[in-house]
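Student: For reference, the sequence and a predicted model appear below.
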Amino acid sequence: MTTSESAQPAAPSTRLPRTLTRDLGQHDGQPVRLQGFVHARRDLGGVQFVVLRDKSGVAQCVGSGLHLPLPESSVEITGTVKAHKKAPGGFEVQVGSMKVLSAATQASPLEIPKMEWNVNPETMLDYRYVSVRGLRERAALKVQGEIVYAFHTYLRGQGFTEISTPKIVSAGAEGGANLFKLDYFGEQAYLAQSPQLYKQIMVGVFERVYEVAPVYRAEEHATSRHLNEYLSLDVEMGFIDDEEDVMNLENGFMTFAMERLRESCAAEFELLGATIPEVPRHIPRITLLEARKLVTEKFGHQVGGKDLDPEAERLLCQHFSETENSDFVFVTKYPRAARPFYTHADHTEDGSLNPDLTRGFDLLFRGIEITSGGQRIHEYQMLMNSIDAYKMNREAMSGYSEVFKYGMPPHGGFAIGAERLTARLLGIANVRYARAFPRDRNRLTP
């Protein structure tokens, strides 16, 4: 080949570019090339129907003389777009050719187009590698992805820096026995139950930090609202006046996130029959003591324990929905016994510390807690006293506590369980369906 020959431009490709199913309306009467999965199929003898699913949606394709592969086979279809009011999206593709890119070798264990979350839920999770392809399943995961995107975007806009903290640790952030143990080269180690201690340390570096990462809780619960591994959206901010600054930040994030979902996930909410809430400019607040009194006097529900039980959370949210048209409510001023050791004590009216109450809070949404947060202890001696009061080992906590000898600012933060927020937004009864591959006390696969 001569130099002049090698410099000749390549001939333009005559192959059609790939079209996504959501864009068929832009190609009415034109040829298109689709790639995706066989979502459903029907053979009526002389006519075959294929519902093709790609990342953007589904499309009805109609042809004749086609060899229809098993559902979930990946295929490429070329054909002409025609308006059809009964087809998904109002358009169908009249098939010219269909090429099987990768044939399913056996029938799917689940009929994906007909899956329902309230039918054989364990079976759906057993075959999660297939069931996660369902339109409803992936809609939930897309919504969660957009929440995470909003979290990154909003916090960066507020001057926060993303950090990454260890997930193999020598001690738990909150104490207790809900830690997964592991052998770390002959030493006892644990999976992190929270990035709390590290994100506090990093406040001394960047002042405002956040992290999106999994956390692990070795709790032998079997409820519809708990996971043993979940995605935690964590925030910590320095130089605050009190916990109100933290609650105001979360208020702003929730407002931003819901607007993002309106822009990017309207179709997913419609598919799941869910509504995106309006976030008040100032989410209502109520102290824990007042909340317990309210649900007892208004609803006759006696609250046991040191916190709100699930029924009390539901009733409290019902009250604020009815009286203030708010799906959100902050519950504040938790007692010391109901908060971790690092939570800052509240002050009395004369400015002295109240050893019985803290500046900790929870955010409830549509009947369930989705956030725990508050102001943290920032003074070294106060922290030491708290560690002693909780009967924790000072030496074991020294990798965390030492930084408080070096001028830590007043600070606070919160953590959101991404799956729990997703489930509540979409009306998903079990939080396991808001995670691609959930881990609970009985599930390690797939």
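Tutor: That came through fine.

Student: all contacts plus neighbour counts: C-alpha atoms, from now on.
Tutor: Noted.

Student: Helices along the stretch 51-200 of the chain, start to end?
Tutor: Taking DSSP state H, counting those that start in this stretch, the helices of the stretch 51-200 of the chain run over residues 121-126, 128-131, 135-157, 196-206.

Student: nearest to E250, of those helices?
Tutor: With CA to CA as the criterion, E250 lies closest to helix 135-157 of those, at 9.9 Å.

Student: What helices and strands are in contact with the closest one?
Tutor: helix 243-264, helix 266-271, helix 418-426 (3 or more CA pairs under 8 Å, 6 or more residues apart in numbering; DSSP states H and E).

Student: Need those in JSON lines (columns: mean neighbour count).
Tutor: What follows is the helices and strands packed on helix 135-157, written out as JSON lines (neighbours: other CA atoms under 10 Å):
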{"stretch": "helix 243-264", "mean neighbour count": "18"}
{"stretch": "helix 266-271", "mean neighbour count": "16"}
{"stretch": "helix 418-426", "mean neighbour count": "23"}
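
Student: Distance to W117 added to these, as TSV?
Tutor: TSV is the format used below for these (distance: least, CA to CA, whole Å):
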stretch	distance to W117
helix 243-264	23
helix 266-271	14
helix 418-426	12
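
Student: With L444 as the reference, name the closest of those helices.
Tutor: Using CA to CA, these put helix 418-426 closest to L444, at 17.6 Å.

Student: Got another one to weigh against that:
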Amino acid sequence: MCRVLAREISSHVGKAVCLEGFLHWKRDLGGIRFVLLRDRSGVVQVVVDRRFELPLAESSMRVVGRVVENPKAPGGYEVVAEDLEFYAKAVEPSPIEIPKEEWRASPETLLEYRYVSLRGEKARAPLKLQAALVRGFRSYLDAQGFTEIFTPKIVSAGAEGGSNLFGVDYFEHRAYLAQSPQLYKQIMVGVFERVYEVAPVFRAEQHATSRHLNEYLSLDVEMGFIRSEEDVMALEEELLRAMLEEARRSAEFEARLLEVEWPNTQEMPRLEHKEARRILREELGLAVGADLNEEAERALGAWAKERWGVDFLFVTKYPEAARPFYAYPEGDGLTRGFDLLFRGLEITSGGQRIHQHEVLVEQLRKKGHDPAQFAGYLEVFKYGMPPHGGFAIGAERLTQRLAGLPNVRYARAFPRDRHRLTP
């Protein structure tokens, strides 16, 4: 007998089916015992008579039974068990009552026992939503002539300089975990013109907030032969629409479970950095520096929602002081760099890059870097590079804001933060 998933039983009324999954929950009501079986598609109620002994919750199991209609059962259908088999019985009670999962209750416990808390429908839903977003990311870019690339995660120097690098011993050398594939994806623009990568990046930042991770999934894009950063932002607009449409289509159940409020994707206005700072100071009463902090981002997001009814906001023309060395300089202290805020959270940093060798060397020195440390990267610019630009989307931050999660850690299966190396 072929296996039937929980979400499929409505089409098998009156028929015998085989279910496989986990013992999600059990209850004894006046001689009738009910079990909820959970599989990858959802949960289904099973009626079990007393000849079957029921083990602890989370035991893996197989049920053979007949499907009947029951308006009081989850989904309106249940299975009357004729045979039960337990593949592996839980040997101790679960540290988390999965049917009662609640993110805001003891988040450290949820994260410490992630190997079991993830089994809950609500806990795993953001990961399913994220998988759909990434699938939409790949599909759209493939259709636009982009080539997926795979770049090193052990590198000799950071792409952005600074001290936020994890050092590793690499035989007789000192190496680092890549904080970004930026330098490699620029090199690959000279090969394929349009490239993207889906891979983890590592940031050794001493953060302990609800929006920071030290390892996260970066969705990187780089494209050649652009006219300005406007081409890059236009691409990202269409890309995000495609990603969200894929999530809406293929993660419909998870979106309903998380009560996702789908964003306005029709309008993604631009606001120059200088004007953004003026609004923050004069209209919102906030003191801000060149790089907008968390409070400033939230305030701008709320301001844009109230003023324009938008969920996405590009902040453009960042000053050189707030951008890495490869940001294309405008000549007036500004760059062609931008950030994209989604509901008051930065999910993207991007812009046009420098494509001239001599300008890159000059900017490296201006930022206090030794060009010799970037020799391998600089070599390609000696042989002709097109005007190019790109961006990186933080997959967990996008998922967090879309799903309304209280903490970005819930948007990663096994998060790595300042204090967490397990599970």
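Tutor: Yep, that arrived. Since the model is a prediction, treat every value here as computed from it, not as a measurement.

Student: can the helices of the stretch 51-200 of the first structure go into CSV with extra columns for distance to D388 of the first structure?
Tutor: Shown next, in CSV, are these (distance: least, CA to CA, whole Å):
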stretch, distance to D388 of the first structure
helix 121-126, 44
helix 128-131, 46
helix 135-157, 35
helix 196-206, 17
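
Student: Select, out of those helices, the one closest to A213 of the first structure.
Tutor: Checked against CA to CA, the stretch from those lying closest is helix 135-157, at 10.5 Å.

Student: mean deviation (superposed) between the closest one and the second structure, please.
Tutor: Helix 135-157 of the first structure, aligned to the second structure and superposed, deviates on average by 0.5 Å (mean CA distance after the TM-score superposition for the first structure).

Student: can you tell me what part of the second structure that helix aligns to?
Tutor: Using TM-score structural alignment, helix 135-157 of the first structure corresponds to residues 121-143 of the second structure.

Student: Other residues contacting the matching stretch?
Tutor: 42, 101, 117-118, 147-148, 196, 219, 239-240, 242-247, 250-251, 254-255, 257-258, 395-396, 399-400, 403, 410-413 (CA atoms under 8 Å, 6 or more residues apart in numbering).

Student: do that again at 6 Å, thanks
Tutor: L118, A242, M243, E246, A247, A251, E254, T399, A411 (CA atoms under 6 Å, 6 or more residues apart in numbering).

Student: Contact partners for the fourth one?
Tutor: Spelled out, that is E246 of the second structure. G136.

Student: Map it across to the first structure for me.
Tutor: Applying TM-score structural alignment, one finds that E246 of the second structure aligns to R260 in the first structure.

Student: And for the last one?
Tutor: In the superposition onto the first structure, A411 of the second structure corresponds to A434 when matched by TM-score structural alignment.

Student: With A107 of the first structure as the reference, measure out to the closest residue to its match other than its chain neighbours.
Tutor: Spatial nearest neighbour of A434 of the first structure, excluding adjacent residues (CA to CA, 6 or more residues apart in numbering): E419 at 5.1 Å. Going from E419 of the first structure to A107 of the first structure by CA to CA, to the nearest Å gives 30 Å.

Student: repeat for F328 of the first structure
Tutor: From F328 of the first structure to A107 of the first structure the distance is 45 Å (CA to CA).

Student: how about G36 of the first structure, what does it touch?
Tutor: Counted by CA under 6 Å, 6+ apart, G36 of the first structure has contacts L52, R53, D54, S74, V75.

Student: redo that, cut-off 7 Å
Tutor: L52, R53, D54, S74, V75, E76 (CA atoms under 7 Å, 6 or more residues apart in numbering).

Student: I'd say the last one and G96 touch.
Tutor: No. When contacts are counted by CA atoms under 7 Å, E76 of the first structure is not listed as touching G96 (10.9 Å).

Student: ok, which stretches of the stretch 251-400 of the second structure are helices?
Tutor: 252-257, 273-278, 294-308, 357-366, 375-379, 395-403.

Student: Could you dump these into a markdown table and include distance to A204 of the second structure?
Tutor: Output for those, formatted as a markdown table (distance: least, CA to CA, whole Å):
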| stretch | distance to A204 of the second structure |
| --- | --- |
| helix 252-257 | 32 |
| helix 273-278 | 27 |
| helix 294-308 | 18 |
| helix 357-366 | 22 |
| helix 375-379 | 22 |
| helix 395-403 | 17 |
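
Student: Mean neighbour count for the helices of the stretch 51-200 of the first structure - can I get that in CSV?
Tutor: Shown next, in CSV, are the helices of the stretch 51-200 of the first structure (neighbours: other CA under 10 Å):
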stretch, mean neighbour count
helix 121-126, 16
helix 128-131, 18
helix 135-157, 19
helix 196-206, 20
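
Student: I'd like to know which of these is closest to R41 of the first structure.
Tutor: Comparing the helices of the stretch 51-200 of the first structure under CA to CA, the one sitting nearest is helix 135-157, at 16.0 Å.

Student: and stretch 155-171 of the second structure, which stretch of the first structure?
Tutor: Using TM-score structural alignment, stretch 155-171 of the second structure corresponds to residues 169-185 of the first structure.
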